[in-house]
Every structure is written in C-alpha cells, then in structure tokens.
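J.: got a predicted structure here, sequence first:
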Amino acid sequence: MMPGLSMRRFLGLSMLLLVPSLVVAAPALEGEIQKQATNWTAIGMFAIFVAGTLFITKWAASRTKSASDFYTAGGGITGFQNGLAIAGDYMSAASFLGISAAVMSNGYDGLIYSIGFLVGWPILTFLMAERLRNLGKFTFADVASFRFAQTPVRVFAASSTLVVVAFYLIAQMVGAGQLIKLLFGLEYWMAVVIVGALMMVYVLFGGMTATTWVQIIKACLLLGGASFMAFMVMMSVGFSPERLFAGAVQIKTDIALGAGQAPDEAAAAGQSIMGPGNFIKDPISAISFGMALMFGTAGLPHILMRFFTVPSAKEARKSVMWATVWIGYFYLLTFIIGFGAILFVLTNPEFLEADGGLIGGVNMAAVHLADAVGGNIFLGFMSAVAFATILAVVAGLTLSGASAVSHDIYSSVLRQGRADSATELRVSRITTLALGVIAVILGIAFEKQNIAFMVSMAFAVAASANFPVLFLSILWKDMTTRGAVVGGFLGLISSVVLTVLSPSVWEATLGNPAGSAPFPYTSPALFSMTLAFLGIWLFSITDKSGRAAVDRAGFLAQQVRSETGIGASAASAH
C-alpha cells in the first residue's frame, strides 16, 4: 500500500474524480460532428463494470503482500484460469476493434492480423511455455539472463520491454479514447485521462491478482458478446458465407459508384475486398508483417509474464492450450464481425458522417455493429466490454513495464539482488504512475492511428528484440552474454528506427509528404529480426572471453532445468 493513503480512501477519491466525468458527459455540440449525444445505457453499464472491478481490486489488495503476489499472483492461478486470462490479455482493443475495422476497410487483407496473431501460439506451446515456467520467476529477463551476466542482459531486456509496452499502450489508449468520446460525448483527451486513472488504480493496489481476474471476467464477456454479434450477422444472411461475401462486395461496389467511379472501376473496387492488395501492397511487406505478428507473440513481455503465475510447467502448457482455443475461436468471430460491419454499418446513415466516414473513426466499426444488431442495450453492453478489454490489457502491460524497472533494473542490477520485497514493490508502484502518465500523453498524440496497426508495431519490436534473444538463449549452447546484448540491441534499435522511417509513421503520423518515407515497407521485422539473429550469432562465435566460457558451460544445467523442472520449485518458491 502506498504510504499515507489507505485503499478505501484512494478508491473513494478515484470514484469522486471519475464518476462526474462518466455521468456528466457533455451533450453533442453543434458543429462538432464527431461528438455523440450521451448514451445513458452505456454509461450505466460502464458504472456497473467499474464498480465491480474496483471491488475485485480491493479484494486483491488484501492478498497482495509481497513482490511475488504483485507480479505473479503468488503462482496460484490454475492452467484453465490462466488460459482465459492470457486470452483476455491477447483479445485487446486491437483484436476486437482494430481487426474488425481492418476487415471492414480492407476485406480479405484484414485476415493477416487474425492469422498472424494466432499462428504464434504453436511456437509458445511447443518451444517456450514449459521452459519459461521452469527457468523464470517474475519476468522473461529471468529466463534470458539465466546463464549470462545479469546486468547487461537485464538492461537490454528491460529496455526492450519498455519499448514494446509503450507501443502497445498507445493502441489501447487510442481505442479507449475513441470509444468513450463516441459514447459519452466527452473530449478525446478527457477519455484517455479517465482510462489512465482507472488503470493506475487496478495495478497500484491489485497487482497481478486483480489484473488476472479482470482479464478472466472480461474474456468471458467478450467471447459471449462477439458470439452473439457474429450469430446475428450470419442469421441475417441465412447462415450462408457466400451471401455474406456477395453482399459485402455489392455494398463496396455501390460506395465506389457513389464516389463517382466508373462502373468497371467500381466493380473492381468492390471485388478487391475478396483478394490481397488493399492493405499490404507488396510481397516483402506481407512476409515482414506476417513475421512480426507470428514471432512477436513469443516475445510479448506481458504474455510471457503470465507463465509465472501458474504453479507448474504442466499448468503452463495447459494455459497455452486453453488460450489458443479461445483466441482461435475469437478471431473467427472478428472476421464475421468485420464483414457484418460492411453490411450493417456502411449502409446506415445513422453511423456515418456527412463525408461518408464512420462516426468516431474506423476503429468504431464493431461498436456500431453492436448497435445495429442488438439495439441500445446491447450497444451499452459491448461498449462496456470493449472498455473492460482495454482497461485489463493496459493493466497487464503496465504491470510488465513496472516489473521490468523494479525487478530487472532496480532489484537485479542496481541492488545486485539485495533489495527487499517491500522496496521493490514501492519502486514498481512509482513506475506504474510514470507509465500511466506516459500512456496518456502518447494516447493523445496518436489519436488518428488504426489501433490494430499500432499493435503490429509492438509485435515487430518484440519479434526483433525479445524473441531472438529468448529463443537462442534456451536452445543454442554457444550463445554468450556479448552476443545476447549486442544482437538484442541491434534488433531493438533497428526495428524502432525502421518503424519511424516507414510510411505509417513518417507520413501518416509525422505529416511528411506522401512517398517521402525512407523505409518503404509496412513492417521492419524481416530486416530487423534477421539482423538480431545474425548479430547474436556473429558476436557469440567470435567471443573468446572468459565470460563466454562460463556462458557456454552453463548451458547443460539450464537445459536440464528447462526440460525437467528440477530446481525450479525451489528457485521460485514464494
């Protein structure tokens, strides 16, 4: 607990600050087309959800006594519960709002998100899950630095974690800001501030226990709501995928005709949603983007951290199995929801601006579809679920960022492992506050970006920096500290630099002229990930230092523990 501030008093202050913002929402102002009239049903459901999750946080705070409780819920989560929580972590604003928006806008091309996000899970299942649980304690840096010099590897791992968390946080904050702006009629920046404040309450007091249970509840609600939306869409077309796609093509053709295109061009534009090329323009971008989504999954710090919340390697494997089931099912639904949005949202003037754009921006496609198929009450429910989705993911991300600073930098590097649990916990909570402020500022700055694409940037960094180091540290005996640090930083720096130089940031966000981006491809992963692997290999095989001999000699002990779990229980005893 933070000094001088009781849990009850803090929650009371939080509600005093937040409830007026939630309830006294400004009405739609004349001339501001994007602001909507206040949706009282949605506000009521938001209030119920916020009250429920704050209650969970209060309960979790009473159980959060040590750093182990704060980071990993004391290792007491079952495989099934953790599988649902991982699915909840993964089914973020990018998945629900972003992918459905990408499918609505680009058709077939939007599927690259669903497939890319999903196919990373077999890598985690068969190569990583058990080994991570057997080798680690709180963070993936515990695993990456197992046989290497602690300080340089942990500095790299913490730096990489914070960059990935920052990119991922932007997407969630943008999604939350647009959602609340749409439903409450609040200013966008006010909406982002509300989310930041609530997220800090969850993490500061509840830690991993509260975050896990919020994730589980939210995953169940999101799966139920998305199932209903997909069912209603399919029922409207007689459960015929062919009619769904044919209807979507016809609507896209009509929109193109309405925009003044010639009939042949309009027909081609409508048909284009059933083939590639609307979003990913060239083969190199397609390969690079797919690699980022697939390998980035195995390098996301807030997902990797979840394997330390279960009591054994067997439960870790079970976690991934259940997570894959729920996530695979959910991504099937987002595809139907995206095409359903073409049928129900793009044809309804109620959801469109005067210029034909979507009210609230393209990311709100799924929210408008909820209104179209289920009316105001279901809209309120899905809005509250989407808000819950964002809050829970932001809490998990903040927790992983805070643990990188407090556990990897402060405790392991600065204090050389001699920090007591209470001090480490205090540093983690201070970091949480700092990350919350940064998330709000970045969320406001990146207001116009597609949130699924913002998350793909985080995946590109995770695939380029975290995954190569983690993968080779577990499986390659000749890897050394120098190789891990130099190769890892090469992947991290090159992925960030190339992302900034790509059209999506250089032109769309920074406002430079079209065609001026120095790096022409959609994602840097093909180049930066290759550079990381080459760097690790080259700087490891040329390393003849005494430290390198120690690193290589430690591989056998690491392998025995990672495969058998012998020694893991004692090392991570809580």
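T.: Structure received. Numbers count the residues shown, from 1 in each chain.

J.: going by C-alpha atoms from here, please, whenever you check contacts or count neighbours.
T.: OK.

J.: which secondary structure elements does the helix or strand hosting Ala458 contact?
T.: For Ala458, the enclosing helix or strand under DSSP states H and E is helix 451-461. Judged by 3 or more C-alpha pairs under 8 Å, 6 or more residues apart in numbering; DSSP states H and E, helix 451-461 is in contact with helix 150-184, helix 283-296, helix 481-501.

J.: next up, a second structure to put side by side with the first:
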Amino acid sequence: MINLAVLPTDTTGEFTTEVGNPWANIGIFLVFVAITLFAVLRASRKTKTAADFYAGGRSFTGTQNGTAIAGDYLSAASFLGIVGAIAIYGYDGFLYSIGFLVAWLVALLLVAEMLRNTGKFTMADVLSFRLKQRPVRIAASTSTLMVSIFYLLAQMAGAGALVSLLLGIDSGVGQSLVIAIVGLLMIFYVFIGGMKGTTWVQIIKATLLLIGVGIMSIWLLALFGFNFSEMLGDAVSVANNPAILDPGLQYGESTLTKLDFLSLGLALVFGTAGLPHVLMRFYTVPTAKEARKSVVWAIWLIGGFYLCTLVLGFGAAALVGPETIANAPGGQNSAAPLLAYELGGTLLLGVIAAVAFATILAVVAGLTITASASFAHDIYGQVIKKGKLDAKGEMRAGRVTVVVVGVLAILGGIGAQGQNVAFLVALAFAVAASANLPTILYSLFWKRFTTRGALWSMYGGLGSSILLILFSPVLWGAETSFFPDVDLALYPLTNPGIISIPLSFLLGWLGSLTSKTSEDPVKQAEMEVRSLTGVGAEKATDH
C-alpha cells in the first residue's frame, strides 16, 4: 500500500513533488497528442461544409458514433472523480456511477431516435421546429452555452488536479499554466478538425480509456485472487471504517444530506438526455436507426466502464488508502493515478495519465464544438442573419466562437481548481436537466406545448438552477466551497435539481396553458410524423 512515508513530503505531511517520473508522464502524453493531431489534421481535409464541421458529414456508423459517445460521456468526472469518490466514500461514491449509467435509458427510450429525425445540427433545431424560431433559438442557445461552460469547468479542474500530482506543480500559477495549455490544444483540435476531428479524438480516447481501466481492473482482481469480497475487506481494514461499505457515509448524516442525494440522483438520471454535447452526436449518423444503434453501443461500453470504477475505487481504498488519497495533490481526483503507480510503477502511471489527459481533451473538444454550433448556427446564422448565411460564413462564425469559448473555459477552469470533478459535472447535469429536458419532452410529446411554455421552461429551469447554485454551499461557507471564508449560502443543498427540475416542468405546463394563441397545427403534425417514423427526416440533412 502507498503511504505518506513512501512518497516525498514536507514537514506537514503534504506531498511536495510528483509521483513517478514526470518526463515519462509527459512523453507518453505527447505520444497521444501526436496521434490525435494526426487524426485531426486528416479530418480537416474533408471539413468543407457546415454539415462537415458540425455533424461530421453524417458519415459515422452507429458503432463508431456509439464509441465516440462513450468517449464524449466518460469524462474526467467519471475516471478521476468517481474512482476517488468510491475510494473515500465507498457505497455513496458508487451512486455517481449508477446515476450516470441509468440516465442512458432515458436518452435511449425518449430522446435519441426522435431527436435525430427532427433536427439538423443542434438541440435548438428540434425545439424551434414547431414553435417561434427567434425566441426559442435564443433560449436554447443560452442554455446550451451555460451547460457547456459548467461542464468545461469540471474538465479543466481535472486537468489541473492531474498535473499537480504527476509533475509536482503545487503552485496555482503552474497549474493555471497547464490548464491554459490544455485549453489551447482543445481550441486547435476543434478549430481545425470540426466534428470529424473531434469524433476521431473521442474514438481513440474511448478505446484507450476502456483498455486502460480494463487492464487495471483485471490486475487488481488478480492481486486478490479474483475475490472481490477480499478486496472489500482490505478496503475496510485500510480505511479503518466499516461504514465505507454501507449507504450514508457521504449522504446519510442528516435529512438535509439525504435530500441532497435525492437532488443529485434526479440531476444525474435526467441530465444526460438534456446534455447538448451528447444530443449533438445523434446528428453525426445518417439515419435514426444508426442513432438508436449508437446509444445501445454506448450503453454497453459505458456500463462496462462503470463496473470497472467499482473495482478501481475499492482497489484504491485497499492499496493506496483513503487518507493518502485525500492528502495527495488533487485530493479525491488523484485516486486513479496513485493506484496506477502502486500497480505498475512509472510506466503504468504514465499510460493512465495520458489516458486521463486524453479524456479531458476529448470531452472539452466535444463541448466546444457544441457551444460553437449553438452560437454560430442558431444565434448568428438563424437569428441575426435570419437563415441567409452561407456555409462558409457559418463555419467562420463557428471557429470564432471556438476561440471565445476556449478562453472562457481556461479562465473558469483556473477558478475551479481543487473542486471534485464528479461533483462539478453533477451541477452541469442539474442545469441540463432543468433547462433542456422538460422542453425537449414537451416539444416531442405534447401537442398543446407553446412558445411561451418553452421560454418559461428553459429560462425558468436555467435561471432557478444557476441561482440556487450561486447561493448554495458550492460557492459559500463550506471547506470545499469556492469562497470558504464567506457564508452567503441561502439554499442549504449543494445540488439544485430537486427544486429546479420540477419547477421547469411546471413552468412549461403553466406557460402553455396561459398562452392565448396555439401553435401551427400543420407543423405539429409534421413534427409528430417525422419524430416517430423518420419520414421527411432527410430534409433536415440538407444545407
């Protein structure tokens, strides 16, 4: 087991230098960067139209897209945050894995195929199909940008945490520099390769990640004679806390923490089907059948990964120890790298570090292309230019947006250093579930849904979730808050989902019932037929 006496520390018991060989870590990472840059540059030769830039020319198969979805979805939160949460909190940490996986059933059964049939590039295409274009596109784009930025914060925070452990960069300036480098790489990937380049980065990353966690999981189980119960027993012994196997270690202390868990669960289960960067992937396949196949394939890959997090989390608790993980640079986020170092030394640590960096780069690239499409296609192309913008102009606007979003992500990531990335992603899920999912479901399934209902639902869900976060312990008063020394928390829970998600559904219903005019019945009928059967969906692929 790794302990604080083995790793370099100062007189306070804190780590003062890197784990493993920093040059080996950097070298392996640079090999991955070189491979992905080659893929992006090749893809850039075929990125000539808006459909190429935003939807990869709709040329990917269901298997390829499903693998890319797994690469897009399995973020730093999944790899670094959840393994750390399980190592520290045991059973309660695994609840993140369960929530993230179960959410795909909502996406598969209610959203994926219908969304592919009714849209072109973005979620706003679907929401504005039978409603008033201008206000609905503005609202949908605003929501997309906010969710993307929240998610980007988590990925950038993960980058800083990982590098602080691997390279011994303890200073905030050093970690900020690393976050800036990750951001600049991501901007280059998306700026040059568009969705095609981004997709191949995600496919490569998903393959490496699944192989990496699979090897580590089998290795770990072999050390315990493939006896998972023995691993759990060692985890309890090292942690000196039998409660690590019981529910409630993190969320069972009081009624308030139990409500917080319920709020987290709602956000995780309903958030996936409202994540704009996941929804956008459904447009990269040629047919709705392939979109459905994408989700089924993604569920298998993602499910296998989350089973591995259970082994890795308790394995880290048994071999590394919760105390060592908590005191390491990056805190909980260091569990997976420390476990890799314990299992395979510098080489395996370097490989896992490269996989974690690949995870971060692939996800931020997907988020950035989504934010770019939302602004350039929906706001600039459809609202400002009123649909009269040609493909080259739209791509130009998209690339400018890539740079702006990248800079915002870098600045936000620098501010979010030290936060658990799984927790930060849960906030993004809450915003997505509140602002997007109710409006999507109403648009697809309720004939009486109106423009007013859509605006109330999106702005109400977005505004309430962000407002609750702004006045919660996430920002104020707690040890893990952004501002721990100032207590301005008015909302006692750390996740807003339990309030903001039902409120968004309610506002969509009320807004529609109080609308004086109904929407175009011809458009409603066309959307219903297209979403359920796919007839006429080919119109959406023309540009």
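T.: Received it, and whenever you're ready, just let me know what you need. Since the structure is predicted, the reported quantities are computational estimates derived from the model, not experimental observations.

J.: average gap between the helix holding Ala458 of the first structure and the second structure?
T.: Mean deviation of helix 451-461 of the first structure from its aligned counterpart in the second structure after superposition (mean C-alpha distance after the TM-score superposition for the first structure): 0.2 Å.

J.: circling back: and Lys252 of the first structure, which of the helices and strands packed on helix 451-461 of the first structure is closest to it?
T.: Lys252 of the first structure sits nearest to helix 283-296 of all those, at 23.6 Å, using C-alpha to C-alpha.

J.: next, the buried residues of the closest one.
T.: For helix 283-296 of the first structure, burial by neighbour count (16 or more other C-alpha atoms under 10 Å) applies to Ser285, Ala286, Ser288, Phe289, Gly290, Met291, Ala292, Leu293, Met294, Phe295, Gly296.

J.: looking for the alignment partner of Leu462 of the second structure in the first structure.
T.: With TM-score structural alignment as the criterion, Leu462 of the second structure lines up with Leu492 in the first structure.

J.: my error: substitute Thr287 of the second structure in the last question.
T.: Going residue by residue (TM-score structural alignment), Thr287 of the second structure aligns to Ser312.

J.: dump the residue contacts of that match.
T.: The contact partners of Ser312 of the first structure, taken as C-alpha atoms under 8 Å, 6 or more residues apart in numbering, are Arg133, Asn134.

J.: any idea how far whichever residue in the second structure pairs up with Gln36 of the first structure lies from Val163 of the second structure?
T.: Under the alignment (TM-score structural alignment), Gln36 of the first structure pairs with Glu18 in the second structure. For Glu18 of the second structure, the distance to Val163 of the second structure (C-alpha to C-alpha, to the nearest Å) stands at 9 Å.

J.: who has more neighbours out of these two?
T.: Set side by side, Glu18 of the second structure and Val163 show more neighbours around Val163, with 25 against 19, by other C-alpha atoms under 10 Å.

J.: give the contact list for the alignment partner in the first structure of the more buried one.
T.: Superposed on the first structure with TM-score structural alignment, Val163 of the second structure falls opposite Ile180. Residues in contact with Ile180 of the first structure (C-alpha under 8 Å, 6+ apart) are Leu186, Tyr188, Ala191.

J.: state the number of residues packed around the last one.
T.: Yep, that's Ala191 of the first structure we're talking about. 25.

J.: just Lys544 of the first structure next, same as before
T.: Neighbours of Lys544 of the first structure (other C-alpha under 10 Å): 11.

J.: how about it, what's its partner in the second structure?
T.: Aligned partner of Lys544 of the first structure by TM-score structural alignment: Lys516.

J.: assumed that match was part of a helix.
T.: No - looking at Lys516 of the second structure with DSSP: H, G, I helix; E, B strand; the rest coil, it is coil, so not inside a helix.

J.: so how far is Arg452 of the second structure from it?
T.: In terms of C-alpha to C-alpha, Lys516 of the second structure sits 10 Å off from Arg452 of the second structure.

J.: the first structure: matching residues for stretch 33-48 of the second structure?
T.: Counting by TM-score structural alignment, stretch 33-48 of the second structure corresponds to residues 50-65.

J.: show me what contacts the residue lying closest to the match of Leu462 of the second structure once chain neighbours are set aside?
T.: Of all residues not flanking Leu492 of the first structure in the chain, Ala465 sits nearest, at 4.8 Å (C-alpha to C-alpha, 6 or more residues apart in numbering). Listed by C-alpha under 8 Å, 6+ apart, the contact partners of Ala465 of the first structure are Ser160, Gly299, Gly487, Gly488, Phe489, Leu490, Gly491, Leu492, Met529, Ala532.

J.: need those residues in JSON lines (columns: neighbour count and distance to Lys281 of the first structure).
T.: Shown next, in JSON lines, are those (neighbours: other C-alpha atoms under 10 Å; distance: C-alpha to C-alpha, whole Å):
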{"residue": "Ser160", "neighbour count": "27", "distance to Lys281 of the first structure": "29"}
{"residue": "Gly299", "neighbour count": "30", "distance to Lys281 of the first structure": "26"}
{"residue": "Gly487", "neighbour count": "27", "distance to Lys281 of the first structure": "30"}
{"residue": "Gly488", "neighbour count": "28", "distance to Lys281 of the first structure": "29"}
{"residue": "Phe489", "neighbour count": "23", "distance to Lys281 of the first structure": "29"}
{"residue": "Leu490", "neighbour count": "22", "distance to Lys281 of the first structure": "27"}
{"residue": "Gly491", "neighbour count": "34", "distance to Lys281 of the first structure": "24"}
{"residue": "Leu492", "neighbour count": "28", "distance to Lys281 of the first structure": "25"}
{"residue": "Met529", "neighbour count": "31", "distance to Lys281 of the first structure": "21"}
{"residue": "Ala532", "neighbour count": "32", "distance to Lys281 of the first structure": "25"}
